[in-house]
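Enquirer: Sequence and computational prediction follow.
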Amino acid sequence: MTGKIAGKRRVFSGIQPTGDIHLGNYLGAIKQWVESQELYDNIFCIVNSHAITTRQDPATLRAKSYELGAMLLACGIDMDKSSLFIQSEIDEHAALAWILDCNIPMGDMSRMTQFKDKSSKNPKNINVGLFNYPALMAADILLYQASGVPVGEDQKQHLELTRDVATRFNRDFGECFTIPEPIIPKIGARVMGLDTPESKMSKSAKGENHAIFLLDSPEAIVRKCKKAVTDSQSGIIFDESRAGLYNLLCIYEIFTQQSRAAIEAEFAGKGYGHFKAALAEVLIDSLRPIRENYARLQREGGYIERILQEGADKVRPIAKATYQRAKELVGLV
């Protein structure tokens, strides 16, 4: 397909420009996106159209979209190796979603667990877009002929729907879409809340000490680590039944790149206070370059807007070619 980097598997990833980026977003997705840039032909999308399934302030959404672009660049997304753009800048996303909508059974869409979850959280704004969200997500992926999609466990169902609709479309109308496969990281895909280790770390959680954000000050990081929920047991070991401690140890494991045996040996005979102080130090050191890069990018007036527009221009021919093929196959000419 048009634009594919020779010899590299094309991978599509999307992230919403709502809230602030926290460790869960970083470890579960962004860090791995950065590290995969030599391996894959990566297309990264700021999915602002998805964001409006819940009510957004227009000015805030616009600002957050550009802030997220700056954050991704600060984390290490390299525009010479990857493509980064804002979803709404390419009209084919919404256009292909309509074609897919007309080829997805209501029953398939009704089974989507995220719709049920988001509906229960926002009972006053259960809109058609929220219900059809998976069709737009499928369009995002299929437009670029992506063969891989990094997903957390909570997104696997949406990717299965994408695979199903693409397979049916190819069968019923003719070859059009690449069938994408999930790429699921072994660790870091599901970082839990520091105050609620039974729940996934979330941008929307209200607790002051729930999440560590990438732009948190060193003082805030120390405070949040100190207050992180553990348990009343002894011994700092990787034990999944001890949810709070296990979550913190997994975070430490990813940032230090030490083996679990080495980490357990490092903290043998030591208490939670010692471990939490060490974790805070690692986080402060690891996140400092991101904070500094972000501040530098924000000082360069107009730079982020220009880079994101260049990214859209780079991938637009791929989207146009795929949509034109789908449009012709269903008779929309």
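Expert: Alright, I've got the coordinates.

Enquirer: When you work out contacts or count neighbours from here on, use the C-alpha atoms and nothing else.
Expert: Noted.

Enquirer: now the helices: where do they sit in the stretch 51-200 of the chain?
Expert: Using DSSP state H, counting those that start in this stretch, the helices found in the stretch 51-200 of the chain span residues 58-75, 92-101, 106-110, 113-121, 128-142, 156-173.

Enquirer: try it against this one:
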Amino acid sequence: MDKPAFTPRVFSGIKPSGGLTLGNYLGAIKRFVDMQGGEFETIYCVVDMHAITVWQSPEDLRHATREVAAGYLASGIDPDRSILFNQSRVSGHAELGWLFNCVARVGWMNRMTQFKDKAGKNAENVSLGLYAYPSLMAADILLYHATHVPVGEDQKQHVELTRDIAAKFNHDYKVDFFPETVPVIEGPAMRVMNLRDGTKKMSKSGESDMERINMTDDADSIAKKFRKAKTDPEPLPEEMDGLDSRPEARNLVNIYAGLANMTADSVLAEYGGEGWGRFKPALAELAVERLAPISGEMKRLMDDPAEIDRIMEKGAEKAREIAQPILEKTFDIMGFVR
């Protein structure tokens, strides 16, 4: 039997916990913007239900949800070309998440490395949601029959789990209903690292604000952080192999490449042999040029939360139009009387 033809559709989301960083922009949001208007229908979400796997202050959650939406919009996500909403507005995410909890196997969950990293030695005391959230992530994706998911390397395992859940559902119920979603991992700055320690990922929760570029930073802060970013005494090499044991240097080159829409090799072709006295000011100038307008627009949007909420509700209405028939068909396939 021929496989069904699924609409080429992208789904991805960002969790509203803490603030947005340059890592969110280069690793996710910039790519989301680039995928608009191409061969895919694009659906982007603020995954607020994932945020509560660890306790959140209600006020902080409301603020962070709107801030992520503002980050999407300020970076160029167009609500007329993409669907933009927050996850909790579409109840199908939670409903399909429960159905998938009954499809996924405990052994699959036990292999999820992110749970082990986040729970650490405290695994007995974390929420059940933190353990099971990859199943909800699968529901986020498959509720829209998404065929492609742009993710960072650290989330690839969860998309593979999504494929396993889809395959088991299709096998168990003898249907070809859910697509085998493809993770999309590409680009020079997929994993943006800490400005003080190039072996650690740039994080919202790092100890020092100087470790990261926040998407809300103004031009002066952005320039200062890049000028003070940790480097080494050696000049830049002319080829990427020369950065193998130089994590901070590699990180700054990758950031430049991501902001300039260049390959890292092209950056080194231009700056190879140069010292940091030329490269860091050039990087700071580029970053201010690209990021300061986003920061300013985010501030403007956050001054009008009702407008952000209106945009997300309009997006949720569009999302429900796609999701509800898929959810109803899932219930039907599984034998529920509706």
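Expert: Happy to help now that I have it. Note that the structure is a prediction, hence the values are computed from the model and not measured.

Enquirer: returning to that earlier point: want to try CSV for the helices of the stretch 51-200 of the first structure, with mean neighbour count and distance to residue 214 of the first structure as columns?
Expert: Shown next, in CSV, are the helices of the stretch 51-200 of the first structure (neighbours: other CA atoms under 10 Å; distance: least, CA to CA, whole Å):
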stretch, mean neighbour count, distance to residue 214 of the first structure
helix 58-75, 19, 9
helix 92-101, 20, 30
helix 106-110, 12, 34
helix 113-121, 14, 25
helix 128-142, 22, 26
helix 156-173, 18, 26
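
Enquirer: hang on, residue 11 of the first structure in a strand?
Expert: Yes - the assignment for residue 11 of the first structure by DSSP: H, G, I helix; E, B strand; the rest coil puts it in a strand.

Enquirer: residues contacting it?
Expert: 40, 41, 42, 43, 146, 147, 148, 149, 150 (CA atoms under 8 Å, 6 or more residues apart in numbering).

Enquirer: circling back: which of the helices of the stretch 51-200 of the first structure sits closest to residue 320 of the first structure?
Expert: Closest to residue 320 of the first structure of the helices of the stretch 51-200 of the first structure is helix 92-101 (CA to CA; 6.6 Å).

Enquirer: helices or strands next to the closest one in the packing?
Expert: helix 128-142, helix 303-329 (3 or more CA pairs under 8 Å, 6 or more residues apart in numbering; DSSP states H and E).

Enquirer: export those to JSON lines and tack on distance to residue 215 of the first structure?
Expert: Output for these, formatted as JSON lines (distance: least, CA to CA, whole Å):
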{"stretch": "helix 128-142", "distance to residue 215 of the first structure": "28"}
{"stretch": "helix 303-329", "distance to residue 215 of the first structure": "18"}
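
Enquirer: Out of those helices, which gets nearest to residue 176 of the first structure?
Expert: Nearest of these to residue 176 of the first structure, taken as CA to CA: helix 303-329 at 6.4 Å.

Enquirer: Enumerate the positions of that closest one that are buried.
Expert: Under the neighbour-count criterion of 16 or more other CA atoms under 10 Å, helix 303-329 of the first structure has 304-305, 307-308, 310-312, 315-316, 318-323, 326, 329 buried.

Enquirer: Of all pairs in the contacts of residue 11 of the first structure, which one spans the longest distance?
Expert: Maximum pairwise distance among these (CA to CA): 12.9 Å, between 41 and 150.

Enquirer: quick one: residue 82 of the second structure and residue 40 touch, right?
Expert: No - judged on CA atoms under 8 Å, residue 82 of the second structure makes no contact with residue 40 at a distance of 9.8 Å.

Enquirer: between the two, who's got more neighbours?
Expert: Each of residue 82 of the second structure and residue 40 has its neighbours counted (other CA atoms under 10 Å); residue 82 has more, 21 against 17.
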